[in-house]
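S.K.: no sequence on this one, just coordinates:
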């Protein structure tokens, strides 16, 4: 049984050892690093399916590492942090993380999140039939097979989570989807009213695909309901 390769990045050996036990039992191959710089070196020489990345580390912290990784790579990133404030979570998600887990955590929770992220990521990278290969909305082109997005023929780099959100909206073009519908479709978990995670991701997508994010051409807000691509 081989579930994929996971890169664990944390300077706390106890956390690495604990997660290693649970993840190896599920058939995952593990790579381990104690800081962001070491993680980047491993990424240059190994194929990695998912990264579990601690925020607070010496030399290069998780925030710096995440931004550097997102310059070229699109695999899911789950951030770990002892900081549980909403602003800290928003920061992590804004710079490219797909999920954010606060310490202390349950290893079973991490395992569930890993499976959810990998399942979604792999679904997006399964090549569909040629007829369904691309969704074209004016100058926005979304290629499901290659996970590639272009605007005016210029490639836009989206994280796996951002791509999932955009895909859900594009597949339901002309339909207003509630925040709850989008969240539960993409995250595969219940939505809570106080959860601002989706709003953060929508803002980041707009910053990447819209000429003027304050006056979006593609992703429209329907106040009191949710979002739509017209």
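M.R.: Perfect, I can see it now. What you see is a predicted model; the values in this text were computed from it and never measured.
S.K.: CA atoms for contacts and neighbours, from now on please.
M.R.: Will do.
S.K.: top helix in the chain by residue count?
M.R.: Longest helix of the chain, by residue count under DSSP state H: helix 107-124.
S.K.: distance between the helix or strand just after that helix and the chain's centre?
M.R.: Following helix 107-124 in sequence order, the next helix or strand is strand 134-137 (DSSP states H and E). Chain-centre distance of strand 134-137: 21 Å, with CA atoms, centre = their mean, to the nearest Å.
S.K.: tell me where the protein has strands.
M.R.: Here the chain has its strands, by DSSP state E, at 4-9, 28-33, 50-54, 77-81, 99-102, 134-137, 140-143, 148-151, 154-156, 177-178, 219-222, 226-229.
S.K.: hmm, who's touching the longest helix of the chain?
M.R.: Here helix 107-124 makes contact (CA atoms under 8 Å, 6 or more residues apart in numbering) with 18-19, 22-23, 49-50, 75-76, 78, 101, 144-145, 147, 160, 164, 186-188.
S.K.: put this next to the first one:
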């Protein structure tokens, strides 16, 4: 039995039951279900989950607002599962801290596949951490891979898991230009299907957390018509 702990949040019992059944068949043993935002918050406060599947339309709170509250407690991957499939809703989901967005109606097997993919990447990332400390210290910006910390001007900022993976990739490849499709395939480890909104939103969120002026970035810069490049502040590097 897999040891990962998963929280399913949806007000439709049928969806909760079928996802739980399929996860159990996949060997996942620790499944917690919540039908309201209040139940979800209580669960997150009392249990350390490895992944959260979150509906947007809940009876007591908007799922986007709930995501913000959850993000203050845990950096576990959050997969939105919702009937709200518009571009604005998707961008809002990524902007508030979500890691994936699946529209209803959905194929339950696709949801399970995405859950497994996120958990697999999380485990691969943890297993791949070097026994030696890996720290990038640029003075105003310090990234500690082992501790999962980003410090900007002496203050801790709090990235999501995917934001942190993206930043680590940039730090490992300074001053190199990557297209959105290359970043998606290297960091998300999935085939790029032509929609770069996911990459754009994660870069935008990183800029808001790191850049002195996010509208005029100097660290993660956009090479117009080419891609993105990470420019180490002050020209310093790994320690």
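M.R.: Cool, got the structure. Model, not experiment: these values are computed from the prediction.
S.K.: report the TM-score for the pair.
M.R.: In this superposition the chains share a TM-score of 0.95, using TM-score structural alignment, normalised by the length of the first structure; 229 aligned residues with a CA RMSD of 1.4 Å.
S.K.: mind giving me the ChimeraX select for the contacts of helix 107-124 of the first structure, buried ones only?
M.R.: A single ChimeraX command selects the buried members of the contacts of helix 107-124 of the first structure (16 or more other CA atoms under 10 Å):
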select :19,23,49,50,75,76,78,101,144,145,147,160,164,186,187
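S.K.: just the contacts of helix 107-124 of the first structure: which are in helices?
M.R.: Applying DSSP H to the contacts of helix 107-124 of the first structure, the entries found in helices are 18, 19, 22, 23, 160, 164, 186, 187.
S.K.: quick check: closest non-adjacent residue to the third one.
M.R.: This points to residue 22 of the first structure. residue 107 (7.0 Å; CA to CA, 6 or more residues apart in numbering).
S.K.: what does the last one give?
M.R.: In space, residue 187 of the first structure comes closest to residue 116 once its chain neighbours are excluded; the distance is 7.5 Å by CA to CA, 6+ apart.
S.K.: go on, residue 95 of the first structure?
M.R.: residue 67 is the one closest to residue 95 of the first structure (CA to CA, 6+ apart), at 6.0 Å.
S.K.: ok, that neighbour - how many residues close by?
M.R.: 15 (other CA atoms under 10 Å).
S.K.: that older thread, tell me the two of the ones in helices among the contacts of helix 107-124 of the first structure that are most distant?
M.R.: Using CA to CA, these span at most 30.2 Å, a distance reached by 18 and 164.
S.K.: spatially central residue in the first structure, please.
M.R.: residue 98 (2.7 Å; CA atoms, centre = their mean).
S.K.: which residues does whichever residue in the second structure pairs up with it contact?
M.R.: The alignment partner of residue 98 of the first structure in the second structure, by TM-score structural alignment, is residue 99. By CA under 8 Å, 6+ apart, the contact set of residue 99 of the second structure is 77, 78, 79, 80, 160, 162.
S.K.: what's the closest of those residues to residue 95 of the second structure?
M.R.: When the contacts of residue 99 of the second structure are compared against residue 95 of the second structure (criterion: CA to CA), the nearest one is residue 160, at 10.7 Å.
S.K.: thinking that closest one is in contact with residue 77, fair?
M.R.: Yes: with contact defined as CA atoms under 8 Å, residue 160 of the second structure and residue 77 form a contacting pair (7.5 Å).
S.K.: of the contacts of residue 99 of the second structure, which is the nearest to residue 206 of the second structure?
M.R.: residue 160 (9.4 Å).
S.K.: now for that closest one: which residues touch it?
M.R.: With contact set as CA under 8 Å, 6+ apart, residue 160 of the second structure has these partners: 71, 75, 76, 77, 97, 99.
S.K.: how near is it to residue 148 of the second structure?
M.R.: Distance, residue 160 of the second structure to residue 148 of the second structure, using CA to CA, to the nearest Å: 10 Å.
S.K.: now do the residue lying closest to residue 151 of the first structure once chain neighbours are set aside against residue 208 of the first structure, distance only.
M.R.: Excluding the flanking residues, the one nearest residue 151 of the first structure by CA to CA, 6+ apart is residue 140, at 4.7 Å. Applying CA to CA, the value for residue 140 of the first structure to residue 208 of the first structure is 11 Å.
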